[in-house]
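Novice: Just to be clear, the model below is a prediction. Sequence and coordinates:
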Amino acid sequence: MNIKEIESVGLKQLTGTTKDLINMGIWFLYETQYDKFPAAKYFLSADKKYYLLTDNGDVITSLSDYPVDLEYDTRIIFSDMPKFEPIKNFRRLWA
């Protein structure tokens, strides 16, 4: 899985809260190409709801089930917003 950083202004239609949730790793945004919806550039996985988005963040459709035929290989995060930083000094205390 590749990670691509873009500026948050590129997806004007997404709220600041949505962008924060994406950068925190709670929701996930991916670049995609989906034959059933040619205008879809992004796929947003938010809790148990899924959305196909245009190149500026407009919702094309929402999906209640995960689209198993959807392909993506690049996760999107926002370069100009705070990001989730993984814990590098994690150590199991019970081992």
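Specialist: Ah, there it is.
Novice: hey, let's count contacts and neighbours off CA atoms from now on
Specialist: Noted.
Novice: quick one: the strands in this structure?
Specialist: Under the criterion DSSP state E, the chain contains strands at 2-6, 28-33, 42-46, 49-53, 59-63, 71-78.
Novice: Distance to residue 87 and mean neighbour count added to those, as CSV?
Specialist: Conversion of the strands of the chain to CSV gives the following (distance: least, Cα to Cα, whole Å; neighbours: other Cα atoms under 10 Å):
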stretch, distance to residue 87, mean neighbour count
strand 2-6, 18, 12
strand 28-33, 19, 21
strand 42-46, 23, 22
strand 49-53, 28, 21
strand 59-63, 33, 14
strand 71-78, 18, 18
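Novice: structure B:
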Amino acid sequence: MKFKHIHSNELPNIDQYVKECINSGQWFLFKSPNRDTEASYFLKVGKEIYGLDESGNILLSLQSEELAMEELFYFDDVPRPVSLSNQFVGNL
């Protein structure tokens, strides 16, 4: 799995709250190679998965479907929580 960083303006139709949930690890924004749809991205929220277009609009909803997360996305310009393990490594 690859971790990718993008700017929030690349997906302007995703709400700021959703972007914060993605950056905090509560929800997952990803691309999947094994799904034939017009969706550019997928958003996993609990057990539901939403297919998104290239600007972040919801195209479809999938329930309990397994998709491989090939690329996992985070937003560079949205705050992310500091990992406790990363916080202590800098102090050693």
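Specialist: Sure, I can see it. Since this is a predicted model, take the numbers as computed values, not measurements.
Novice: what residue is smack in the middle of structure 2?
Specialist: The residue lying closest to the centre of structure 2 (Cα atoms, centre = their mean) is residue 29, at 1.8 Å.
Novice: Setting aside sequence neighbours, what's the nearest residue to that one?
Specialist: Excluding its sequence neighbours, the residue lying closest to residue 29 of structure 2 (Cα to Cα, 6 or more residues apart in numbering) is residue 43, at 4.6 Å.
Novice: show me the contacts for the counterpart of residue 20 of structure 1 in structure 2.
Specialist: Counting by TM-score structural alignment, residue 20 of structure 1 lines up with residue 20 in structure 2. Counting by Cα atoms under 8 Å, 6 or more residues apart in numbering, residue 20 of structure 2 makes contact with 78-80.
Novice: Quick check: residue 20 of structure 2 vs residue 62 of structure 2, distance?
Specialist: 22 Å (Cα to Cα, to the nearest Å).
Novice: just residue 24 of structure 2 next, same as before
Specialist: With Cα to Cα as the criterion, residue 24 of structure 2 and residue 62 of structure 2 are 23 Å apart.
Novice: shouldn't residue 21 of structure 2 be in contact with residue 29?
Specialist: No. Using Cα atoms under 8 Å, residue 21 of structure 2 is not in contact with residue 29; the gap is 9.8 Å.
Novice: number of nearby residues for residue 39 of structure 2?
Specialist: 19 (other Cα atoms under 10 Å).
Novice: Check the contact between the residue nearest to residue 29 of structure 2 and residue 25; I expect there is one.
Specialist: No. Residue 43 of structure 2 is beyond contact range of residue 25, at 11.8 Å (criterion: Cα under 8 Å).
Novice: The alignment partner in structure 1 of residue 42 of structure 2: what's it in contact with?
Specialist: Under the alignment (TM-score structural alignment), residue 42 of structure 2 pairs with residue 43 of structure 1. By Cα under 8 Å, 6+ apart, the contact set of residue 43 of structure 1 is 29-32, 50-53.
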